[in-house]
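Colleague: dropping a prediction and its sequence here:
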Amino acid sequence: MKAIVYRDYGSPDVLRCEEIEKPIPGDNEVLIRVRAASVNPLDWKLMKGGPFPVRVLLGLGKPKVKRPGVDVAGVVEAIGRKGTQFKPGDAVFGTCRGAFAEYAISASVLGMKSVLVKKPDNVTFEQAASVPVAALTALQGLRDKGRIQPGQSVLVNGAAGGVGTFAVQIAKVLGANVTGVCGAGNVDMVRSIGADRVIDYTREDFTTGKQRYDVLLDCVGNHSLFACRRILNRTGRLVLIGAPSDASVTALLARTIGALVLSLFPGRKMCFFIAKVNSEDLTVLSDLMATGKIKAVIDKRYRLSDTAGAFRYAEKGHARGKVVVTVEDGDGHEARLRPSDAITPGSER
């Protein structure tokens, strides 16, 4: 099969599309014929080796994980000897190991549990592949950490990104009044997915305004904790899920510890959050997609052979929504979208 492989740490130039042996599923595993996969910051950060403490786990000299990709959508090709809830031919989406390939295994990656659920019939493979990590982060960050209640005011900083576009829609589903923060070129798009108000960060600093919020979901991390805390209501919550791509380990630790310390004071609470993959929440998201309550915002699509191009674009940090890699099916057809299946603000590759 064809698969994207890297044997050294570095830029997307280390990615190669190679012919490798088709994997065989273990006893409790599923072999997926991949139709689409999406790029997450996790993918290109692992490819670069991450900071030194992380590289100890990844492999000091050479990477232990040589096949990138976690988010996947495809068709069950085979199941292990002990069987699963799936059968060959089922359309599924979720997380896996080595999603940028013609076939992938439902195996955990560096402690991240692999979870699959059935794909709704009215949702495309591209759209489904956009969901797992980004939409789970948005759902759990808002519902579990932000504890949103109907009628509350929510601000999403980074509303045009992969997590942010899902967060705007999910916050509306949960009954919130939503303000999105994004650049000038994305204002109309963010408004179109449900934001009640949109702030163009090139014209206005949301931390200096008079508006106060019950929940601030920060997907960017480009303002100080004190500035963010100032615009929260007395019982407001700041949920941190993002940081500048050039932030050092020291800066990240300082921000995390600072959030914990500030949360010790009465009133406003802050927390740094990483999503946990589980079938229950993926099923919730599947239902929301099936009923049209949320849709993926897909910026660009790339073919498997140009996965390196997808990584180059995604790591610039300006993608509107998700970047997707499509894989041809057995008949040579790609998992293409119909115009109504997703919001597609960008061009195709």
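Modeller: Looks like it arrived, so ask away.
Colleague: from here on, contacts and neighbour counts on C-alpha atoms
Modeller: Fine.
Colleague: could you pull out the helices in the chain for me?
Modeller: 41-47, 52-58, 125-129, 132-140, 162-173, 187-192, 225-230, 249-262, 279-290, 307-314 (DSSP state H).
Colleague: buried sites along the longest one?
Modeller: Spelled out, it's helix 249-262. L252, R255, T256, A259, L262 (16 or more other C-alpha atoms under 10 Å).
Colleague: for it, give me every contacting residue.
Modeller: P51, L225, A243, K269, M270, C271, F272 (C-alpha atoms under 8 Å, 6 or more residues apart in numbering).
Colleague: in addition, the following structure is provided for comparison:
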Amino acid sequence: MAVPSPRRNEVLLRVSTAGVSRGVWHMMTGLPRLVRVASGLRRPRQNVPGMDVCGEVVAVGSEVSSLQLGQRVFGIARGSFAEYAVAKASHLAPAPVELDDTEAGVLAESGLTALQALDRGGIDGTVRPGTRVLIIGASGGVGSLAVQIAALRGADVTAVCGDSKRNLVESLGAARTIDYRSEDALAQGERYDVILDGAGGASLNALRGALVPRGTLIFVGNESGGTWTGGYGRPFAYQLRMAWGGQRFVNLLVRTNSADLVRLADLASQGGLRPHVHASYPLSGVPTALEELASGAVAGKIAIHVNEQENR
């Protein structure tokens, strides 16, 4: 394919690393079918998949002044599974020197989700010491970053994950871990100020029962549900049921913006935030990477090294 050209508010990147995510999988497969409203009814509108990116700016649009040629950046780019990709300048930020290209290339999508979810729960840097946070799906791309960010901000984190991923999640900052296969995290008698639900399998009554009276439940997505709505239907029903009362329900809609990307970069530079990279593949390994992601065995993120020919 021809090298794309940036519009006036965009830049062209020479891609170093891209990240594999559930969002990419949904857009490529058109499942659940509801996503086809945005991604294309019969086939993907975007010919090249990929969103997470780290790369070098090689051309800038006429209205771009925030980024310069040769700058190393990370963020969200259309079609990042390619040697070159275009991105809005407002969807990028300078990559922190503390992260290598692999780490920076998998940070943006899951990092923005984790950051904005915790912000909505009040875990925004002004958190009270001892604020109790339960993170369900703590070993995933979003969950593993949410554990780190919440811990860095002083929260007391309990993480739900598989037993094989317990050591990893504890190393990220979780004070306690619960194996979802052998224990019901919501039936422990504990009450939490914030519950971040990245799995979506629990009933609303059970989730509310584990919240303090004025606690916040944050829904960040799941892979349950049917062919048409998938995991999108349940949170809207939850939102209606929690419209009254002291407890809050947040159905997160992530906003891509350079200000929050800069905040992620600062957390990496000053707080030691690091995405956990489960595996890396060359560009030709994208199908294998997507299959591995869909299997549910991935802890953290999978990276795609665009110019490498051998699996790492």
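Modeller: Sure, I can see it. On a predicted model such as this, the values are computed, not experimentally measured, just so you know.
Colleague: before we move on, back to that, do you know which of the helices of the first structure lies nearest V34 of the first structure?
Modeller: Closest to V34 of the first structure of these, according to C-alpha to C-alpha: helix 125-129, at 9.0 Å.
Colleague: by contact count, what packs against the closest one?
Modeller: strand 30-38, strand 71-79, strand 91-95, strand 322-326 (3 or more C-alpha pairs under 8 Å, 6 or more residues apart in numbering; DSSP states H and E).
Colleague: ok, average deviation of the second one from the second structure?
Modeller: After superposition onto the second structure, the average distance of strand 71-79 of the first structure to its aligned residues comes to 0.8 Å, using mean C-alpha distance after the TM-score superposition for the first structure.
Colleague: distance to R212 of the first structure added to the helices and strands packed on helix 125-129 of the first structure, as TSV?
Modeller: What follows is those, written out as TSV (distance: least, C-alpha to C-alpha, whole Å):
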stretch	distance to R212 of the first structure
strand 30-38	35
strand 71-79	35
strand 91-95	36
strand 322-326	29
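Colleague: deepest-packed of those, please.
Modeller: strand 30-38 (a mean of 30; mean count of other C-alpha atoms under 10 Å).
Colleague: what range in the second structure matches that one?
Modeller: Using TM-score structural alignment, strand 30-38 of the first structure corresponds to residues 11-19 of the second structure.
Colleague: average separation of that stretch from the aligned part of the first structure, please.
Modeller: Mean for stretch 11-19 of the second structure is 0.4 Å (mean C-alpha distance after the TM-score superposition for the first structure).
Colleague: any idea how far that stretch is from the chain center?
Modeller: In terms of C-alpha atoms, centre = their mean, to the nearest Å, the centre of stretch 11-19 of the second structure is set 18 Å apart from its chain centre.
Colleague: that older thread, and the contacts of helix 249-262 of the first structure, which two are furthest apart?
Modeller: Going by C-alpha to C-alpha, the pair spanning those furthest: P51 and K269, at 28.2 Å.
Colleague: between the two, which is the more surrounded one?
Modeller: K269 (23 against 12; other C-alpha atoms under 10 Å).
Colleague: show me the contacts for that one.
Modeller: Applying C-alpha under 8 Å, 6+ apart, the residues near K269 of the first structure are T235, G236, R237, L238, A259, L262, S263.
Colleague: what's the matching residue for it over in the second structure?
Modeller: Using TM-score structural alignment, K269 of the first structure pairs with R248 in the second structure.
Colleague: perfect, that will be all.
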